[in-house]
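J.: The sequence and its predicted three-dimensional model are supplied below.
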Amino acid sequence: MTSLFTTYRLGDLSLPNRVVMAPMTRVRAAAGGLATPSMATYYAQRATAGLIVSEGVQPNVVGQSNPGTPGLHTDEQVSSWRPVTDAVHANGGRIFAQIMHGGRVSHPDTIGMQPVGPSAVAAEGWKVFTPTGLQPAPTPRALETAEVPEQAESYAQAARRAIDAGFDGVELHGANGYLISQFLSSNANLRTDRYGGSVSNRIRFAVEAVSATAEAVGAARTGIRLSPGVTFWGVEETDIPELYTALLTELSGLGLAYIHLEATAEEELLAGLRRAWQGTLIMNPVLPMGPKHTGRDEADHWLDLGAELISFGRAFISNPDLVERLRTGVPLAPVDEATYYQGGDAGYLTYPAYQYTA
């Protein structure tokens, strides 16, 4: 039986264990989308993870979703990330940057322009974060056919900057209702050109973005996160098994580092996708932001089902020493949800490692 605590070879990286820190938005970046010294400390504290995947990083101005998130589209942003990656590496860790284009999940008050999406369809009933608080999700501007490749290429450009900043690789955020997920969707994507309609057309943007990124920085440094059947930010998907089997088939020939799946569909469907994908699978075993947190039981279950690596999200917020806690079975510290997005170091750098007592 595979253990969470056995080593694993991921591309050129030797991982000391199979615990992955999942990407989590923490909105602690400085003005201009710059990484901060506190962010360096935060990630370095968690460097015992086999792999860290950073919070979502916008690849361009129009791709920013929330205020207070970092970017990788200026030289200043690249420079600001180097102390972060240096700190992780100094503590023996490995870190990928998650490249996240928000698409329609944004607001003019945040980015200074109208958000873009596959179609001019708002995330009805959802509110987005803005500098002045939550506001109704706006209607995006539908990208012209000639503009779509530019947005796909933005992931590759950010990936180049990520490698310059010292990251070991990148993960494209293809999940949870953001831009790639919007193109996969059957209600956010109403296009009638080569990027919409049929399954083969709806997966085209994802394939182009991943292919461009793999060409830019190497396939062994490129992964993608996916959420089959997701309904976050108002997206819906039809033909889910066909859609994701087709996508994984297209991606299979690229030699990617991994696919990172979220538990947003029934286990039977996800297990079928595991069989369809012959490369490395990172599995996030519980619904993101759902009532349950990933623990040893869920991790071991998916290792038995064939996943090579298991990602943990919220447990890493309040347990910087999560790997050791999982190894020894000591209790996990609870997380203060009120500090997820409030900014500052409270609830960010203030969770200690477990204190053993005689």
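T.: Thanks, I have the structure now.
J.: okay, CA-based contacts and neighbour counts for the rest of this
T.: Noted.
J.: quick one: stretch 338-353 to chain centroid distance?
T.: On the basis of CA atoms, centre = their mean, to the nearest Å, stretch 338-353 is displaced by 20 Å from the centre of the chain it belongs to.
J.: ditto for stretch 167-175
T.: The chain centre lies 6 Å from the centre of stretch 167-175; the measure is CA atoms, centre = their mean.
J.: Need the contact partners of that stretch.
T.: 53, 56, 85, 94-101, 155, 159, 162-163, 180-181, 206, 210, 217, 220-228, 230 (CA atoms under 8 Å, 6 or more residues apart in numbering).
J.: Next: stretch 297-304.
T.: Counting by CA under 8 Å, 6+ apart, 1-4, 283, 285-286, 309-310 sit against stretch 297-304.
J.: Next one for the comparison:
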Amino acid sequence: MAGLFDALTAGKLELPNRLVMAPMTRSRADTAGVISASAADYYAQRASAGLIITEAVQISERGQGYPGTPGLHTAKQVAAWRRVTEAVHAEGGLIVAQLVHCGRIGHPSLYPDGADPVAPSAIASGEQMFTADGMLDHPTPREMTLDDIHAVIEDFAAAAANAIEAGFDGVELHAANGFLLHQFLADGSNHRTDAYGGSVEGRIRLTLEVVTAVTGAIGAERVGVRLSPGNPYNGISESDTAELYTALVGALTPTPLAYLHVFEVVNRGMTGLVRAAWPGVLVLCPHPTPESFPSTPETGAEALREGVADAVALAEMWLANPDLPARIKAGGPYNAADKDTFYGGDHRGYTDYPTLDADR
């Protein structure tokens, strides 16, 4: 039975332990999508993770969903991320970039041309975006044309190539949490009648084509995919979750991906279905009960014991405890996360959480 501190091979990635740092939006990039210089310190401080998955990184201007989020589609963005990967590697860590197109989770104020966000269908999320000017409703998006879809596939592949140029060890494709790929998967947000909608086969098509393009660009063993079956976040609804994800995971199985990453939403039974269908490495962000948010080392160790995961992704615990493995081995204590500094701001709540040695 694997433990949190056992090594793990995931494609080309040799994880020294099974404690993964989950992706967390921190909104500390400039208006050009260039990640802040302090991000190098932030991620390097957490290099004792078996694997770091970055915050979501948009693949294009139109892929942005929130103010202050970073991209990987310009030379300046690539150069800024290279400083981050070099800092992590200098500390002996592994880091992959999570690539995202946010689809309808966006706003004209984010885009230079002021146009509406795009989505599989012209259906608004019903949610809002936080800005310096207050909360703004997500507008009704423009339904994507086939040319738009093909451009997004190319943008994912180009961003993956940029990630490797920036020194990342791989990429994770974000097909979860209500963003564009998830919008195509879910029948509540995808009302298309062409080859990218309707049946389960049609709705999984875009995700599969993005995976094919990205693995063709950088190699399958450097690619992970994140899913969140049944997650209603960002206005998502799925009427056929079990059928949908069983088909998607089955279609992904022939591709030797580095890993599949599941964000669990109080649905251990669904996690078990994914585990049964997926023969490769499964990283789980475990939330088996309503009380298990945020995930903890205990819920992670339980998932390993149950065999539903090969590695566990923790979020808030990593945010507040840069030396999390050392603290787990020592039995704590753990820093509490400052929720007021989660998004935007300076070093406070970002690079100033003390280590266990400093506490002592």
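T.: Good, I have the coordinates. Remember, predicted model here, so these are calculated numbers, not experimental data.
J.: Tell me how the two chains score on TM-score.
T.: TM-score for the superposed pair, counting by TM-score structural alignment, normalised by the length of the first structure: 0.96. Supporting figures: 357 aligned residues with a CA RMSD of 1.7 Å.
J.: Please enumerate the helices of the stretch 151-300 of the second structure.
T.: Using DSSP state H, counting those that start in this stretch, the helices assigned to the stretch 151-300 of the second structure run over residues 180-185, 200-203, 205-218, 241-252, 268-277, 297-306.
J.: and among the ones you listed, the most buried is which?
T.: helix 180-185 (a mean of 29; mean count of other CA atoms under 10 Å).
J.: name the helices or strands packed onto it?
T.: Packing partners of helix 180-185 of the second structure (3 or more CA pairs under 8 Å, 6 or more residues apart in numbering; DSSP states H and E): strand 118-119, helix 200-203, helix 205-218.
J.: Can I get the ones you listed in CSV including distance to V274 of the second structure?
T.: Written out in CSV, the entries for those read as follows (distance: least, CA to CA, whole Å):
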stretch, distance to V274 of the second structure
strand 118-119, 26
helix 200-203, 16
helix 205-218, 16
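J.: Go through the ones you listed and name the closest to D323 of the second structure.
T.: Checking these against D323 of the second structure by CA to CA gives helix 205-218 as the closest, at 30.8 Å.
J.: Could you point out which of the helices of the stretch 151-300 of the second structure sits nearest F130 of the second structure?
T.: Using CA to CA as the measure, helix 180-185 is the one of these that comes nearest F130 of the second structure, at 18.8 Å.
J.: Pull the residues that contact the closest one.
T.: 100-104, 119-120, 174-176, 189-190, 196-197, 200, 203-204, 206-207, 227, 236, 244.
J.: wait, which of the helices and strands packed on helix 180-185 of the second structure is closest to T69 of the second structure?
T.: Proximity to T69 of the second structure (CA to CA) singles out strand 118-119 among those, at 17.9 Å.
J.: The closest one - contacts with which helices or strands?
T.: If you count contacts as 3+ CA pairs under 8 Å, 6+ apart, strand 118-119 of the second structure packs onto strand 142-143, helix 180-185.
J.: What's the average distance for the last one when superposed on the first structure?
T.: Overlaying the first structure shows helix 180-185 of the second structure at a mean distance of 0.4 Å from the equivalent residues (mean CA distance after the TM-score superposition for the first structure).
J.: and if you look at the first one?
T.: Following superposition, strand 142-143 of the second structure is found to deviate from the first structure by 0.4 Å on average (mean CA distance after the TM-score superposition for the first structure).
J.: Might you quantify the distance of that strand from its chain's geometric centre?
T.: Mean-position distance between strand 142-143 of the second structure and its chain equals 24 Å (CA atoms, centre = their mean).
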